[in-house]
Structure formats: C-alpha cells, structure tokens
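**Student:** can't give you the sequence, but here's the structure:
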C-alpha cells in the first residue's frame, strides 16, 4: 500500500469511528492543562488525574504557584514520577508566567518552550488542544504507532523527525485530532510489548500487520486453542 493511501485510510477510519478525540487529562483552563501536561511526563494520565484535583484546588492560578515554595508544593505531587524536578519546574513556571506573560498561558510553541519543564512536545500539546493549532506532539505512543502503521519511515530516529513527517502528510484541519487518535490507539490497542492485533480494526492498512500477519494469526489461534 502506498503511503498516501495509508494516510487516507487512517484519516477516514478515525474521522468515522472517533470524530471527537480529546486528551484524557482532566482540566478546566489552559493553566491547568499546562500544569497537568508538565506533570504527565513519563507518568500516566490516570496518576496525574488523581493528583491534580487537590493541586488545582489550592493552586488554581499561576499567581498561586509563583508565591509557593518547594516544601509547600511537593506533597501534592510526590506520587508522580520525578517529583523533585517537577516541583521545581512548576515553581519556576508560575514565576515566569507572572513575570513575562501577565499570568496567562502563551499561545505559541516558541513562547511556551521558554517555560521551565516545557519542551516541544508539551508546547505542541497545549497549542493543539487549547487553540486547535496544527501542531503534532510526539510521545512514545505516537512515535511507535505511526511507525507501525507505516505513516512514517521506520528509520525516523527522533520525535522531531516523526513530527515533521506526520505534519507533511496529514491535512492541517486533522492534525490536532490525529495526535489523540495515535495516542489512544497506542494506549489501548497497539500496545508496546504485545499489540492487540486480533482486536484491531485498522489492520487492513497497518504495515506491521502486513509483515507479521502469519505469526500474529498463529499466535492468536494457539492462544484461543489453549483457552478451550
């Protein structure tokens, strides 16, 4: 299958079956989303959603973070990954938002990446989710699934390479949703260690399935036989 046909099939499938695709992080405004995404680095959305209600209750704005100290903030996020660094990032983020952006979350990737703890991936998430900008955040799910499907070259070595290839081929109006399509498919179906190919509804345009069809089917048949 040609790459253009894979992209067409990818967009048609998810536009039909997942027309509304959103982040699973819980938030009420751009500031809360920014904090949640910073905390979610190398951590699960489920864990972050357990932590943020109390955090947002007591630190609802950038001004509240800007006036907090380490010992005050750390207990709220001690259960997430790398809590020491993330506490420092949030404190610095609050101060910079107040000092340079009047307490508001900036709307460009260039401005966002100036903030402590905010890299290109986080900035792309914020701009695409809040303002529907055609930016593609590449996390581990997007990196893995886009390669398996055949949307990007297998020799793409960095998230930026994957981002550029996806942006090149996905129409602008779909990019902000395509990010979530790839993430959710990777989170629940196209798992890293053992993808659920027998349950997958897009194997008809998946390069990974094309190359491994026989092994996948043999394993599935063997598994089903073992259950009987």
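**Tutor:** Thanks, I have the structure now. Every value quoted in this text rests on a predicted model; they were computed, and no experiment measured them.
**Student:** contacts and neighbour counts: CA atoms only from here.
**Tutor:** Fine.
**Student:** Show me how far the longest helix seen in the chain is from its chain's centre.
**Tutor:** In the chain, with assignment by DSSP state H, the single longest helix is helix 207-227. Chain-centre distance of helix 207-227: 29 Å, with C-alpha atoms, centre = their mean, to the nearest Å.
**Student:** structure B:
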C-alpha cells in the first residue's frame, strides 16, 4: 500500500470500530474541559477524571477559581503530577480569562495558546472538542501509531500533525484523532504490538505467506481490502 492507501484504510477501519467517540475527559463546558486537558499532561485521563470532581466542586468557573489559593488547588490535583506547575497555571489562566475574556474561554488558537500552561496540543483539544473547530491534536498514542503505520516519518509531533492533516479529510480530524487514541489504548499499545500483532497492523503490513492458505477475511491476507 502507498501512504495514501494506508491512510484511507485506517480511516475506514477506525470508523467501523468506533462509530461513537465520547470525549474521554469528564467536563461540563469549555472551561472545565480546558482545566481537565491541562491536568492530563503526563497523566492518564482516568486519573484526571477522579480528581476533577473535587476541584470543580470547589470552583468550576474562572471567576471562582481565580479566588482559590494556589496551594489549595495544588493539594487537590496532586495525584495528577506536576501539581506545582499545573496549579499555578490553572489559577493564572483563570485570572486572565476573567480580566481579558469576560470569564469565557476564547475560541481561537492564538488566544488559547497565550494562556499559562496551554500549548498547541491542549489548545487543539479544546478547539476540537469544545468548539467543533477542525483540529488534529497529536498525543503520544497518535504519534506512535502514525509512525508505526508509516503515515509520517514522525521526527516530532509537529511534523506528525502536519502529515496527518494532509492525509485525512478535514471533516474527519476531530473524530479521527479520538478513534486513533481509542485504538492505541485498546489494541496497539506501545508494548502490546510489535507492528504486526494487532488487527490494523496485520492488515496494513501483511506478511508474504507463500504456499499458505489463509481464510477469507483474515487480517494476514495480502488482499484484505
């Protein structure tokens, strides 16, 4: 397969496997999503979801969070890791949202990336999941799978994002990035697949089975559509 053919196959297969794509981080609005995504840096979504109920019970709007001492925020979010940096960022961005954006999360990449603790990936997640703006946030799962499936040379996440945006239709970006994450977590993990073991890897890179009869539909067939 060519790179474009592999991309088309991945797109079709993931749409079949994951017709529903719930957002992994529990949230109620753009602000709580922004905070949850910030907390998810170097932390699992599952752990973030155990921490945010207590945090949002304390303060679930920029106005409320801006009044909470950093130490109190840090105490609650400690299980997420990097709590000193994250707690300060949450407090500071909340103050900025109140003072500069009327207490609302701005719906622009530039304004989001200007907030403390918010990089391009976090901004992309918020733009995609809170505002429905086409974006392709690249996390470790997507970066790993894009390289494994030879959709990118993958020297860095920026290059991976550019390559994936060229390969897939713009209207598929928001859903597809979640589908790749789900597949990476459930089937094609860093240690659980060697690039041939899982369903998609077997379909994309089938071995040459000379003289071997393989049942129709088996992922090891060379002619799997």
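**Tutor:** The structure has been received and is ready for your questions. This one's a predicted model, so the numbers in the text were calculated from it and none came from an experiment.
**Student:** Superposed, how do the two chains score by TM?
**Tutor:** Put the two chains on top of each other and the TM-score (TM-score structural alignment, normalised by the length of structure 2) is 0.87; 208 aligned residues with a C-alpha RMSD of 1.8 Å.
**Student:** Which neighbouring elements make contact with the longest helix of structure 1?
**Tutor:** helix 140-149 (3 or more C-alpha pairs under 8 Å, 6 or more residues apart in numbering; DSSP states H and E).
**Student:** Where in structure 2 does the helix it packs on fall?
**Tutor:** Aligned using TM-score structural alignment, helix 140-149 of structure 1 spans residues 140-149 in structure 2.
**Student:** Now do the same contact list for the equivalent of residue 181 of structure 1 over in structure 2.
**Tutor:** Under the alignment by TM-score structural alignment, residue 181 of structure 1 pairs with residue 179 in structure 2. Shown in contact with residue 179 of structure 2 (C-alpha atoms under 8 Å, 6 or more residues apart in numbering): 14, 15, 18, 21.
**Student:** mind running it again at 10 Å?
**Tutor:** By C-alpha atoms under 10 Å, 6 or more residues apart in numbering, residue 179 of structure 2 lies in contact with 10-11, 13-15, 17-22, 142, 173, 185.
**Student:** again, but for residue 150 of structure 1
**Tutor:** Here residue 150 of structure 1 is in contact with 1, 2, 3, 6, 7, 205, 206, 207, 208 (C-alpha under 10 Å, 6+ apart).
**Student:** and if you look at residue 5 of structure 2?
**Tutor:** Contacts of residue 5 of structure 2 (C-alpha under 10 Å, 6+ apart): 11, 151, 167, 204.
**Student:** from the residues you listed, which ones fall inside helices?
**Tutor:** Filtering those for helices - DSSP H - leaves 11, 167, 204.
**Student:** The closest residue in space to residue 196 of structure 1 that isn't next to it in sequence and residue 52 of structure 1, how far apart?
**Tutor:** Nearest non-adjacent residue to residue 196 of structure 1, counting by C-alpha to C-alpha, 6 or more residues apart in numbering: residue 189, 5.3 Å away. Going from residue 189 of structure 1 to residue 52 of structure 1 by C-alpha to C-alpha, to the nearest Å gives 27 Å.
**Student:** Counting neighbours, go ahead and name the busier of the two.
**Tutor:** Between residue 189 of structure 1 and residue 52, counted using other C-alpha atoms under 10 Å, the more crowded position is residue 52 (21 against 18).
**Student:** isn't residue 23 of structure 1 right next to residue 180, touching?
**Tutor:** Yes: between residue 23 of structure 1 and residue 180 there is a contact under C-alpha atoms under 10 Å: 6.6 Å.
**Student:** residues shared between the contacts of these two?
**Tutor:** 125, 129.
**Student:** Neighbour count for the two, which is higher?
**Tutor:** residue 180 (23 against 17).
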